[in-house]
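J.: how would this look folded up:
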Amino acid sequence: MSQWKPICRVDDIPVLGSRRVQRPTGCAVAVFRNAEDQVFALLDRCPHKGGPLSQGIVFGTSVACPLHNWTIGLDDGCAREPDQGCTQAFTVKVEAGQVYLDVDELNSLALDEVKAAA
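T.: Presented below is the predicted three-dimensional model:
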């Protein structure tokens, strides 16, 4: 059974934008909101050169990395063709407008990933 950590309200995430969630170890997690108020969470690191996805442009269910414009799927963290590679996706739960992330995932996934220098 999962433990859920409250992160913020959906309304605290800009439409077509993101918020960053710092973790004690490893790279931060970016929590995204699209135009349909769907919420997604990815490691804040592009699989290409480590760009900060939280600073990218959100469109549909994707985000464009601000460094080299790679398109990353918000649902799975994978680059769209012709690019290849994935970043870690995190489970998100939204209840009554509150956004939650899985505590076990925050404490265990992709802890060895650090933000690369641009």
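J.: drop to CA atoms for contacts and neighbour counts, all remaining ones
T.: Fine.
J.: can you map out the strands along the protein?
T.: Listed from the start of the chain, the chain has strands (DSSP state E) covering 4-9, 17-21, 29-33, 39-43, 57-59, 62-64, 71-73, 89-90, 92-95, 98-102.
J.: Rebuild these as TSV, extending it with distance to residue 49.
T.: Output for the strands of the chain, formatted as TSV (distance: least, CA to CA, whole Å):
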stretch	distance to residue 49
strand 4-9	27
strand 17-21	19
strand 29-33	16
strand 39-43	13
strand 57-59	17
strand 62-64	13
strand 71-73	13
strand 89-90	17
strand 92-95	25
strand 98-102	25
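J.: So which of the ones you listed is nearest residue 82?
T.: Minimum separation from residue 82 across those (CA to CA) falls at strand 71-73, 9.6 Å.
J.: Now show me the structure for the sequence below, then we'll compare the two:
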Amino acid sequence: MTAIAEGATPTTLGAVTDLTPGEGRAYAVRGLQLAVFLLSDGTIRAMDAVCPHKGGPLADGQIDGGVVMCPLHQYAFSFDTGACTSEGVGAAQTYPARVVDGMVMVDI
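T.: Sure, this is the predicted structure:
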């Protein structure tokens, strides 16, 4: 079980069956736009849905290993840290995510 970050609130987004393996989906929750990804190995990853560079939709980005590529300018952001692989571009906030009883949970 993933530990909940101090001050974070576990939030249910929906059923894991709503996600397509290898693709992202955007959610609006608690005033945030989140991009949630079901990776091919079955893990769930969550980060800000808006690219810090020019506001591109990260949920629509292509997954390449441990990163998602913004569809606007091809900047890649790490699922682990949110850091961009290119210098001079800000990071996307990441959030701990997991599946509990078939439901996607994200700590916000």
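J.: quick one on the thing from earlier: columns mean neighbour count on top of the strands of structure 1, output as TSV?
T.: Formatted as TSV, those follow (neighbours: other CA atoms under 10 Å):
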stretch	mean neighbour count
strand 4-9	16
strand 17-21	20
strand 29-33	26
strand 39-43	26
strand 57-59	19
strand 62-64	23
strand 71-73	25
strand 89-90	22
strand 92-95	15
strand 98-102	19
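J.: Please identify which of those strands is closest to residue 83 of structure 1.
T.: Across these, residue 83 of structure 1 has its closest neighbour in strand 71-73 (8.1 Å, CA to CA).
J.: and the aligned partner of residue 46 of structure 1 in structure 2, how many residues sit next to it?
T.: Matched to structure 2 by TM-score structural alignment, residue 46 of structure 1 sits across from residue 51. Neighbourhood size, residue 51 of structure 2 [other CA atoms under 10 Å]: 27.
J.: Who are the contact partners of residue 51 of structure 2?
T.: Shown in contact with residue 51 of structure 2 (CA atoms under 8 Å, 6 or more residues apart in numbering): 57-58, 70, 92.
J.: Spatially, which residue comes closest to residue 55 of structure 1, not counting chain neighbours?
T.: residue 66 (6.3 Å; CA to CA, 6 or more residues apart in numbering).
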